[in-house]
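1. give me a 3D structure for the following:
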Amino acid sequence: MITEMLENVNVSSPLVHNITNYVTVNDCANALLACGGSPIMADNVLEVEDITSISNALVINIGTLNERTIESMIKAGKKANEINIPVIFDPVGAGASKLRMETTFRLLKEIKFSVIRGNVSEIKVIGEKSIDNKSRGVDASVSDKITDKNLDEYVIYAKNLSKKIGSVIAITGAIDIIAYNNKAFVIRNGHPIMSKISGTGCMLSSIIGAYCGANYDKLLDATVAAVSIMGICGEKAYEKMKENSSGTSSCKVHLIDYISRINKEILEERAKIEIR
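-> Below is the predicted model:
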């Protein structure tokens, strides 16, 4: 399944419109190019509808949220819904401030999202509709960590939230859960070093945009493929970093390198995916 998703991205080179955060925008563009997609970053309210109309997918990321781009997000999202292209939402730090909370729920009200990807604390904020006092900015709370002990509980949570919102729910972290309605996948790829590199979550959301744009009729499978691929590339980047006795900056470069080099053989050898 995931190799089919990969091949479709390579063949179609989907154009992904990103309204994303200024900390990681360049990383997201490079990750999209590496995975076989084509990035465009436009957040001016006067052009977002035009840009969205020529794109294969839209990614909305609230990492550096400001008043100017909120209306751009709304306009772009509505245009994407109108032309029926996938919309991916990354609610970065959703529980960290009143503005982020209010904007998150305004976006959820006005836009139909195909995929919502966040860490467990961000997803719980969406599920509970209240500011999560455990939130640590853009990082998941330690108390929210998904483990083998509470995994089944979170799988059920993700399935129920998916049914409620009508979106694929992707909870990413040490163990990833991807759910849509009554079907869920658990992914065990990745490495803790990825949490020491800014932008890995944002890059993943953009890559999900590419995979959904190229596989718009199989959004759950596309999301699973993107998450697994990012995790595998994180593992290989760490291995290369250790081999070279280098550090986290080099690890980010290796990560993008491996995203550009991923292939069917690597996926079949390293993907760790369970159906729940």
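2. can we go C-alpha only for contacts and neighbour counts from here?
-> Noted.
3. show me where this protein has helices.
-> 2-12, 25-35, 48-53, 67-83, 98-110, 120-128, 151-165, 200-214, 219-244, 248-261, 264-270 (DSSP state H).
4. can you list contacts of stretch 39-58?
-> Taking C-alpha atoms under 8 Å, 6 or more residues apart in numbering as the criterion, the residues outside stretch 39-58 that touch it are 14-20, 25, 29, 32-33, 69, 71-73, 75-77, 79-80, 83, 85-88, 209-210, 212-214.
5. this one next, for a side-by-side:
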Amino acid sequence: MTDWGQHLSQMRQTAPLIQNITNFVAMNVMANVILSSGASPAMLHAEEESGEFAAIASALTINIGTLSADWVRGMVAAADGANKAGTPWVLDPVAAGATTYRRDTSAQLIAMKPSIIRGNASEILAVSGAMTKGKGADSADSVTAAEDGARALAKSIGGIVAVTGPEDFITDGQAAYRVRNGHDMMPLVTALGCSLNGVIAAFIVGQPHLEATAAAIAYYGHAGEVAAKTTSAPGSFATAFVDALYTISPEQLSQAARIEKI
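-> This is a model prediction of the structure:
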């Protein structure tokens, strides 16, 4: 039986430095989420330094939520710097199917072979070339509908694809896990989905990427479960969620993780 809490324990012992190129909406929330989990955030995106910093960081995340040409150049520089340094990186193709610019940017970054691609079902369907019902950043497709596309995409990048939703699906193209932790209040708080990328990035540093990604998602979902025990409104839930990330122990995660190997 897998001790999922060991992944949280190792992450906190390592306290990795996570470089994040994320959207304007998520920056502050994401930084607090990463700090509360036990890692260290760095929020920088300028082309002039992002590639250089990616060689220093323990891991990198790239989120295309608020795109502009200069930010895309910074993303590409960071991904290139990470690849050259052997730094693992996570891509979140936010609303990938919404516009040509997003489709092209997602394709450009996926061609650089991220270690992890994390998105909702509609985003994963869009970047895997399948038809999607999604509009904007919201998913209109089921996680199950995206599973075949996720497996194919994982094989094409030689990495991991995580489809997040009411139940989460994580695969390396062959093996896969399903995670059933989480709470309905989580989508009501802006940037919690985006902030998960930083936690995944922190967990995969020095750990097997497939299992560490599943553990990170279970930990994040369990924080939602813990937070919901103390509040029933989104504003107070947001505070309780960050507190839960801080207080959950490896032992608690080992007991609470609802992860099934498929």
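6. of the helices of structure 1, which stretch is the most buried?
-> Using mean count of other C-alpha atoms under 10 Å, the stretch among the helices of structure 1 with the greatest mean number of neighbours is helix 200-214 (a mean of 30).
7. measure the counterpart of Pro41 of structure 2 in structure 1 to Asn160 of structure 1 for me?
-> Structural alignment (TM-score structural alignment) places Pro41 of structure 2 against Pro39 in structure 1. Look at Pro39 of structure 1 and Asn160 of structure 1: by C-alpha to C-alpha, to the nearest Å, they are 32 Å apart.
8. out of the helices of structure 1, which comes closest to Lys145 of structure 1?
-> Between Lys145 of structure 1 and the helices of structure 1, the shortest separation by C-alpha to C-alpha is 7.2 Å, and it involves helix 120-128.
9. list the contacts of that closest one.
-> Against helix 120-128 of structure 1 from outside (C-alpha under 8 Å, 6+ apart): 91-95, 104-105, 117, 131-132, 134-135, 139-141, 144-146, 161, 171-173.
10. now that helix and helix 151-165, what's the angle there?
-> Inter-element angle recorded for helix 120-128 of structure 1 and helix 151-165: 50 degrees (by axes from the mean of the first three to the mean of the last three C-alpha atoms, to 10 degrees).
11. where in structure 2 does stretch 73-90 of structure 1 fall?
-> Per TM-score structural alignment, the counterpart of stretch 73-90 of structure 1 in structure 2 is residues 75-92.
12. same thing with stretch 10-19 of structure 1?
-> Under TM-score structural alignment, stretch 10-19 of structure 1 corresponds to residues 12-21 of structure 2.
13. so for the matching stretch, first residue to last residue, what's the gap.
-> Using C-alpha to C-alpha, the end-to-end distance of stretch 12-21 of structure 2 comes to 22 Å.
14. and for stretch 184-202 of structure 2?
-> Taking C-alpha to C-alpha, the first and last residues of stretch 184-202 of structure 2 lie 24 Å apart.
15. what do you get for stretch 91-104 of structure 1?
-> In terms of C-alpha to C-alpha, the two terminal residues of stretch 91-104 of structure 1 are separated by 7 Å.
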